[in-house]
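S.K.: Quick check, what structure comes out for this input:
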Amino acid sequence: MGDNGSRRGAGRSPSMAQVAALAGVSHQTVSRVLNDASLVKEETRLRVLAAIEELGYRRNFAARLLATNRSRRIGMVTAHLGLHGPSMIALGVQEAGYAEGYDVSLVGLPEFSAEMLDNAVERLLDQAVEAIVVAVAHREAAEMTQSLQLSIPIVTVQGVLAGTPLSASIDQQAGAELAVGHLLDLGHRHVAHVAGPSDWVEAEQRRAGWRRAHEERGLLPGPELEGDWSPASGHRAGLLIADDPDVTAVFAGNDSMALGLLNALHGRGRRVPDDVSVVGFDDVPESAFYWPALTTVSQDFAELGRRALSLALAAVRGEDESTLDPIVPTLTVRRSTAAPAQPAG
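M.R.: So this is what the prediction gives:
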């Protein structure tokens, strides 16, 4: 095997020193080329780039950090990326980071545990991130995040509790109040609720909004059934709701549970919205194509990502840390809601 083959076949990645040797320049010149310095002659720059290409050199992150004292990298920890909300929050933060010229290192947790969250933070610190965005909705995660003592800023964007410093969020309670208020204003008197898991902050806040909408109108809420965000749990709840003739409207904690709920109601011969109106939460792309098209709460995840990055970068610059007012979601009204067929008692 020739010289090139031996270089490419080596077990270790080529170093900056090897690039310098092949190009016949100094280590500092290679560093200048990598940092786009204007002091390097074009002929020299092309020679260094050719050596980089020949060796298959990948710029060493630590070298970049030493040269600039800035990694231009934001860390992010999230969980349950198979769900719409967490995945869209992660996408929003990543897109906002790229727009600001920052790489985003994402650590996704399949499930939440304190140990997993702690390990994820350690992994990101090893990458010399300038700040960490935490998007884990469990109450324990929110409490643990607030207690972390790090030398870099931590921004919370999911599972935000009242008084959480350096946080950006969407007002889950306000969104639930919009959804339930819509049903009550149509003439329904007692709205049932299929709630998310009790240890999720968002589920707790949506439940609070469901109750608050009734309290504001001097009404008692309908029955509450707990789900786990899945269509299957919505279907199980829907079978119980379908057997209760007093239920004329349901607020599902997310669109996936609303999908299962609709299936159960159809299967039991309960017409939507003629017999039972249904509202979801999230406005997933498919919700407009449910049968019937789902009335649901829309969240601006792109704006949430921009706010999170803005907070993180402001904190990195040493500016005052603050908590932004929550983003107020909107209600998208479709065909799954209508006035009750007969005035509810």
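
S.K.: Only C-alpha atoms from now on, for both contacts and neighbour counts.
M.R.: OK.

S.K.: now the strands for the chain?
M.R.: Secondary structure of the chain (DSSP state E): strands at 73-79, 103-109, 131-135, 154-158, 192-195, 224-226, 249-252, 277-279, 296-298, 330-332.

S.K.: Could you provide these in TSV, with additional columns for distance to Gly218 and mean neighbour count?
M.R.: Listed next are the strands of the chain as TSV, based on distance: least, Cα to Cα, whole Å; neighbours: other Cα atoms under 10 Å:
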stretch	distance to Gly218	mean neighbour count
strand 73-79	38	23
strand 103-109	42	19
strand 131-135	35	27
strand 154-158	31	27
strand 192-195	16	26
strand 224-226	18	18
strand 249-252	17	30
strand 277-279	21	28
strand 296-298	23	25
strand 330-332	22	19
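
S.K.: one more to line up against the first:
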Amino acid sequence: METDETVDGQGPVKPATIYEVARLAGVSHQTVSRHLRGNGGLKAATVAKVQRAIEELNYSPNMAARSLRTRRVYRIVIIVPEATQYVPVRMLNGAAAAAHEAGFLVDVIALEGSAATRSNRLLSLLGSEQLAGVLSFVPLGSMQKHLDAAHSGLPVVVAGEYDDRMRARGTLADGAAAARIVEHLAALGHRKFFHVAGPEQWPSARNRRAAYLEAVEQLGLTSAGEYQGDWSAESGHDAGLNLPVESGVTAVFTGNDQMAIGLMRALHERGFRVPEDISVFGWDDLPESRFLVPSLSTVSMDLEALGRLAMTELVTVVQGKESPKGSAEDEKLPLMDLVIRESTGPARR
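M.R.: You can find the predicted model right below:
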């Protein structure tokens, strides 16, 4: 049976109340409640004071009581891939923080196996419980119809999907930085490229590939081929073992850092030097990327902001507000910066 925490054996410590949060923040309890519901209109300074008080008191809203009182559901599910390194923890943290600040509880479900296995596991875990919404960092594909059938009318946001004009709706799918990578390498004298792409079902992989191919064509360069990876270092290693270096390729753009790491290992095993023989560019700026030998050139993103943006879109739908579209949403996108390190250099003569 659960009990309240104790302090130095002095008995149970009662959880903080919304009134104690209000008193510490110097605002009314109605203001705290408004903040927890995610209502807009509060001044930034007020939001900051309330959030500091919540964190200092370790306040957690009683969602069960709120649900009974308001007849609303406060549970949001986040779906991630089996190997969560493909959705960085920082992005997951940003999404969870945005949900908590809006007054929602969060459950995380990791999917693995075949498409049928993933669908069955998802429906089994979600069961018949009421949900406020679902945020997926995984392309749902055929799972979407099963989810709709089991939870009719459930708000679902897939991070990195496309809008009805086939334009990336922010978050993971924005591949614009791929063109900047090609431009940077071309300025170093590279003329023949190779691309190691992520899985086709991921909008982020398709968008990065499309931006890469468009930039190569516009600059009058050559793409010597592509390899379909699965985001893993193993698939990058396989790509490196089969890279047609003899065709004159001098630069490789990989869809993420893990594949770039595997690729560089394979090139080392084949006796090629990075970047003297082959320049390699990754994507994601993993913490370990700067400690590689050579350190990896990559794309840095504000991952917390990306996670928050995706969750904010879902919360907006759950609360029955109009979801931002088009240029207004694009203006909110965090910048993606090229991080130039040792794995890229002038093209070999």
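
S.K.: returning to that earlier point: the strands of the first structure: which one's closest to Glu42 of the first structure?
M.R.: strand 103-109 (28.0 Å; Cα to Cα).

S.K.: Serialize the strands of the first structure to JSON lines and add fields for distance to Arg317 of the first structure.
M.R.: Putting these into JSON lines (distance: least, Cα to Cα, whole Å) gives the following:
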{"stretch": "strand 73-79", "distance to Arg317 of the first structure": "13"}
{"stretch": "strand 103-109", "distance to Arg317 of the first structure": "17"}
{"stretch": "strand 131-135", "distance to Arg317 of the first structure": "11"}
{"stretch": "strand 154-158", "distance to Arg317 of the first structure": "13"}
{"stretch": "strand 192-195", "distance to Arg317 of the first structure": "40"}
{"stretch": "strand 224-226", "distance to Arg317 of the first structure": "44"}
{"stretch": "strand 249-252", "distance to Arg317 of the first structure": "42"}
{"stretch": "strand 277-279", "distance to Arg317 of the first structure": "43"}
{"stretch": "strand 296-298", "distance to Arg317 of the first structure": "33"}
{"stretch": "strand 330-332", "distance to Arg317 of the first structure": "33"}
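
S.K.: Can you tell me the closest non-neighbouring residue to Ala67 of the first structure?
M.R.: Of all residues not flanking Ala67 of the first structure in the chain, Ser31 sits nearest, at 7.9 Å (Cα to Cα, 6 or more residues apart in numbering).

S.K.: How many residues are close by that neighbour?
M.R.: Ser31 of the first structure has 18 neighbours, counted by other Cα atoms under 10 Å.

S.K.: Next one: it from Gln18 of the first structure, what distance?
M.R.: Distance, Ser31 of the first structure to Gln18 of the first structure, using Cα to Cα, to the nearest Å: 12 Å.

S.K.: do Ile74 of the first structure as well
M.R.: Distance, Ile74 of the first structure to Gln18 of the first structure, using Cα to Cα: 30 Å.

S.K.: what residue of the first structure takes the place of Asn207 of the second structure?
M.R.: In the first structure, the residue matched to Asn207 of the second structure (TM-score structural alignment) is Gln205.

S.K.: Could you pull up the residues touching its match?
M.R.: By Cα atoms under 8 Å, 6 or more residues apart in numbering, the contact set of Gln205 of the first structure is 172-173.

S.K.: who's in contact with the spatially most central residue of the first structure?
M.R.: Closest to where the C-alpha atoms of the first structure average out (Cα atoms, centre = their mean) is Ile89, at 2.2 Å. Shown in contact with Ile89 of the first structure (Cα under 8 Å, 6+ apart): 135, 301-302, 304-305.

S.K.: Go again with 10 Å.
M.R.: Taking Cα atoms under 10 Å, 6 or more residues apart in numbering, we find Ile89 of the first structure in contact with 78, 81, 95, 135, 157-158, 299-305, 308.

S.K.: and of the residues you listed, the nearest to Gly209 of the first structure?
M.R.: Closest approach to Gly209 of the first structure among the contacts of Ile89 of the first structure (Cα to Cα): Gln299, at 15.5 Å.

S.K.: ok, the closest one - contacts?
M.R.: Gln299 of the first structure makes contact with 85, 88-89, 170-172, 175, 281-284, 327-331 under the criterion Cα under 10 Å, 6+ apart.
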